[in-house]
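Q: Sequence and predicted structure below; questions after.
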Amino acid sequence: MPFNLSLAEREGAGLKRTLPVIERVDGRRLYVDGEQYLNFAGNDYLGLSRAPELLAAAEQAARHYGVGAVASPLVVGHQAIHRELEAELCDWLGLEAVMLFSSGFSANQAVIKALLGKEHSLWQDRLNHASLQEAGLLSPARMVRFGHNDMNALEAKLKPAAGLIVSEGVFSMDGDTAPWPELVRLARVSNNWLMIDDAHGLGVLGREGRGTLNEQGLAPNSVNIFMGTFGKALGVSGAFVGGSRALVEYLHNFGRSYIYSTHLPPPQAAAVLAGVRLVRQADDRRAHLRDLVARFRAGVAGLPLQLLPSATAIQPLVVGEETATLKLADALKQQGLWTGAIRPPTVPKGSARLRITLSAAHTRADVQRLIDALHSAL
């Protein structure tokens, strides 16, 4: 069968992916095969996944609502806890209306496939998440990709009133941010819609953790569509899409992955709600995370690897060659440190890297241990 050949080719190139079985993730630690590791590969940026407030909220909701929503939101799946979460998100982010999704992948698919027809264009940063790229390929719209954060290239490709510009707030593999004031300007002068995927900025950046737009001094209505996820800084899973009431009502009727999916489990929605309330008061956690980022960057500045320019929790160290990246990750693993070895096609060929992620759950000693291990392994 063809898939056997494809897998063999990937294995030979050092690109085959295998599924680790994690026995438990406990704050900054994880456990595999009875061994304990410091976890520098997750997205729990504020260390909330085991916060007592979230655990208690989920347990209480499970007892009240049950563990599942039992139907899609337009049947009987949308319950009072979902409405309460939507209201909290609107208040936090200054949005007119929001709707909940089971994942960021399904949210991006719903938006792009529901809003764009064959008469439209879709402009995307080349480093946008796979969910956005795949949605563009599945959409009847004409997809046009522009160089990463290259606003001159985007401006040259834009057509007036022709469709949608999409970019991320924080790019998931590079950790840098998009230039949102310029994206807003280009969308306005070209009369095109603008969408932000702020999965990795929400909760970490901006006042009360409101995300990349707030961090860059922009109001939420600077964009037409605001997508964020609950599986990063909020420590749970799921996603939302926000914007005008008209947008949300339209997606209620035409967003297929929303209409035809069972809704978020009520305990999950309750945990997210508790997480939002914690995030709004988490200035101390964000300050601690910024301190860890600065310490890490200073500590690895002399390594013979490329440290990408990122001020966020995502700190990529580019190794280049795939097998060398795997060997470095394994050397760190031998020292009790778990890191993400990211290889093509997730990143461009020749840019395989360790995607090191920091969390407010980490201590300064944890980060120093990682720095020391990197120096000893190279």
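A: Good, I have the coordinates.
Q: rest of the way, CA atoms for contacts and neighbours
A: Fine.
Q: in the stretch 201-350 of the chain, which spans are helices?
A: Chain-ordered helices for the stretch 201-350 of the chain, with DSSP state H, counting those that start in this stretch as the definition, fall at 212-215, 245-254, 256-259, 266-279, 283-299, 322-334.
Q: Could you check the first one and say which residues are buried?
A: Looking back up the chat, that one is helix 212-215. By neighbour count with 16 or more other CA atoms under 10 Å, helix 212-215 contains the buried residues 212-215.
Q: cool, the fifth one as well?
A: Residues of helix 283-299 classed as buried by neighbour count (16+ other CA under 10 Å): 283, 285-286, 288-290, 292-293, 296-297, 299.
Q: Check the residues you listed and tell me the two furthest apart.
A: For the buried residues of helix 283-299, with distances taken as CA to CA, the pair at the greatest spread is 283 and 299 (24.4 Å).
Q: on that earlier part again, any chance of TSV for the buried residues of helix 283-299, columns distance to residue 54?
A: Conversion of those to TSV gives the following (distance: CA to CA, whole Å):
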residue	distance to residue 54
283	18
285	16
286	18
288	21
289	20
290	23
292	24
293	26
296	29
297	31
299	34
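Q: and of these, the nearest to residue 60?
A: Using CA to CA, residue 285 comes nearest to residue 60 of the buried residues of helix 283-299, at 25.7 Å.
Q: Got another one to weigh against that:
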Amino acid sequence: MYSGEKSSRVGQMEEEIKLLVLLVTGDCNLRCVYCYARGGESKRHMSWEVARQAVDYAAARSPSFKIQFSGGEPLLNLPLVKEVAAYVRSRRLSVKLQLQTNGTLVTPAVARELKSLGVALGVSLDGRPEVNDRLRPLAGGGGSTLAVIRGLQNLAAEGIKVGLTAVLTAESTAGLTQLVELAAYLGNVYGISLDLLRPLGRGREGCPAPPEPELLSEQVGAAVRRAGEIARLGGPLIRFREVERLKFQLHRRITRRHYCYATTGQSMAVMPDGSVYPCASFCGLTEFYLGRITDSNFSLAEALAATPLPGRTVEVMAGCRECRDRYLCGGGCPARAYAFTGRVDRACEEDCLLRKVYLDCVKEKTRIW
């Protein structure tokens, strides 16, 4: 952990936890070439005792919060997901459940189970088969796209809508409009979330390449416009998460000084062995290790106070202070900033560009800014 004075910073952190990420396994049936978590290189599953202590810790500090199941591939430890869901119900906790999956293991039976759990689903898909298969191959080397589409169809048969998450590499960015078209064709996709490639984990190994700024600006804007065209022609409206967030902020005149709960002390990610980090994207980085949830004296606020995350606001960040739109983005993802610059207290240029593209899309659509 970072060293430094704790006492003056603990008071800055919120006691309430709003997001608990449980990395229920390190195992994965895919070998995504950029995986920041290096999914599949560890076979360890989270135990019930670790999961229970994490839920109890959050519940003791929060009247309501969200639990996100992640990994690896969380469906490889579906029994634990079900056990946590049952525990939440038995304690009558005000908790929303969300699960991020690669979708390949969603059989009709699994889809029915997920529906019974009432869990919101995010499915990872980077584009058309020739793109997604190269970026997100099966552990044995084959393509994963057809299995993902079967999984999505099984979810659709149960009436389950999903959000897609796509990682923006040079290759996937070039095919974003085709991803929008595929999402509209599938019929049960309500939106797409775009995640810029981060050079962490396997992503540090230099393959694949991140998108060039011109390509990023051109293709993200084209994808948002294509979604609008499909909706005007009578198809489903595929929403982009950050565009919708900006529209909401502008309509409600909401300012955003922080990017995420990791910078306000309101989130924690717990690995299978009980190790705690500010968010899943920091997991495994010794600089952001906060302790173990199984330790009786563990304190999230105290541990976070020894990191550079408290006080990360747009008023103090280099690259944000002079930006007229700083209160709309909150300074961008701290994990992405760290991956690109080695620091969390300065803006990541790629992140800035992507958010300016989103803002241009909102201006074009609403004429509000």
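A: In hand now; what should we look at? What you see is a predicted model, and the numbers here were worked out from it, not measured in a lab.
Q: what TM-score do we get after superposing?
A: Superposed pair, TM-score by TM-score structural alignment, normalised by the length of the second structure: 0.32. Supporting alignment: 197 aligned residues with a CA RMSD of 6.7 Å.
Q: Take the buried residues of helix 212-215 of the first structure and write them to CSV, including distance to residue 167 of the first structure.
A: Shown next, in CSV, are these (distance: CA to CA, whole Å):
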residue, distance to residue 167 of the first structure
212, 11
213, 12
214, 16
215, 16
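Q: now, among these, which is nearest to residue 164 of the first structure?
A: The closest of the buried residues of helix 212-215 of the first structure to residue 164 of the first structure turns out to be residue 213 (CA to CA; 17.7 Å).
Q: The closest one against residue 180, yeah?
A: Yes: Residue 213 of the first structure lies in contact with residue 180 (CA atoms under 8 Å); the separation is 6.9 Å.
Q: any idea where the strands of the stretch 1-150 of the second structure begin and end?
A: In the stretch 1-150 of the second structure, the segments counted as strands under DSSP state E, counting those that start in this stretch are 19-23, 64-70, 94-101, 120-124.
Q: most neighbours per residue, which of those strands?
A: Among the strands of the stretch 1-150 of the second structure, strand 19-23 has the highest mean neighbour count (mean count of other CA atoms under 10 Å), at a mean of 26.
Q: Contacts only, for residue 270 of the first structure.
A: Residues near residue 270 of the first structure by CA atoms under 8 Å, 6 or more residues apart in numbering: 54, 57-58, 61, 81-82, 85.
Q: Identify the farthest-apart pair in the residues you listed.
A: Within the contacts of residue 270 of the first structure, 54 and 82 form the most distant pair, 15.4 Å apart (CA to CA).
Q: how many neighbours does the residue nearest to residue 226 of the second structure when sequence neighbours are not counted have?
A: Once flanking residues are discounted, residue 226 of the second structure sits nearest to residue 177: 6.4 Å by CA to CA, 6 or more residues apart in numbering. Per other CA atoms under 10 Å, the neighbour tally for residue 177 of the second structure reads 22.
Q: Show me which residues of the host helix or strand of residue 177 of the second structure are buried.
A: Element membership for residue 177 of the second structure (DSSP states H and E) is helix 176-186. For helix 176-186 of the second structure, the neighbour count (16+ other CA under 10 Å) marks 176-177, 179-181, 183-184 as buried.
Q: Going by distance to residue 80 of the second structure, which of those residues wins?
A: Taking the buried residues of helix 176-186 of the second structure together and measuring to residue 80 of the second structure by CA to CA, the closest member is residue 183, at 29.9 Å.
Q: how far away is the residue nearest to the closest one when sequence neighbours are not counted from residue 163 of the second structure?
A: The spatial neighbour of residue 183 of the second structure that comes closest, neighbours along the chain excluded (CA to CA, 6+ apart), is residue 189 at 5.7 Å. Look at residue 189 of the second structure and residue 163 of the second structure: by CA to CA, to the nearest Å, they are 6 Å apart.
Q: now do residue 173 of the second structure
A: Computed as CA to CA, the residue 173 of the second structure to residue 163 of the second structure distance reads 18 Å.
Q: ditto for residue 245 of the second structure
A: Counting by CA to CA, the gap from residue 245 of the second structure to residue 163 of the second structure is 15 Å.
Q: Looking at these two, which one has more neighbours?
A: More crowded of residue 245 of the second structure and residue 163, by other CA under 10 Å: residue 163, with 23 against 14.
Q: Quick check: longest helix in the second structure by residues?
A: helix 213-232 (DSSP state H).
Q: name the helices or strands packed onto the helix or strand following that one?
A: Next helix or strand after helix 213-232 of the second structure toward the C-terminus (DSSP H and E): strand 239-240. In terms of contacts (3 or more CA pairs under 8 Å, 6 or more residues apart in numbering; DSSP states H and E), strand 239-240 of the second structure is packed against strand 189-196, helix 213-232.
Q: buried residues in stretch 109-122 of the second structure?
A: The neighbour-count check on stretch 109-122 of the second structure (16+ other CA under 10 Å) flags 110-115, 119-122 as buried.
Q: likewise stretch 358-365 of the second structure?
A: Neighbour-count burial for stretch 358-365 of the second structure, counted by 16+ other CA under 10 Å, picks out 358-362.
Q: Quickly check those residues for the two that are furthest apart.
A: By the measure CA to CA, 358 and 362 form the most distant pair in these, at 6.4 Å.
Q: can you list residues touching both of the two?
A: 243, 246.
Q: could you dump the buried residues of stretch 109-122 of the second structure to TSV with distance to residue 56 of the second structure?
A: Output for those, formatted as TSV (distance: CA to CA, whole Å):
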residue	distance to residue 56 of the second structure
110	27
111	28
112	28
113	24
114	23
115	24
119	19
120	21
121	23
122	25
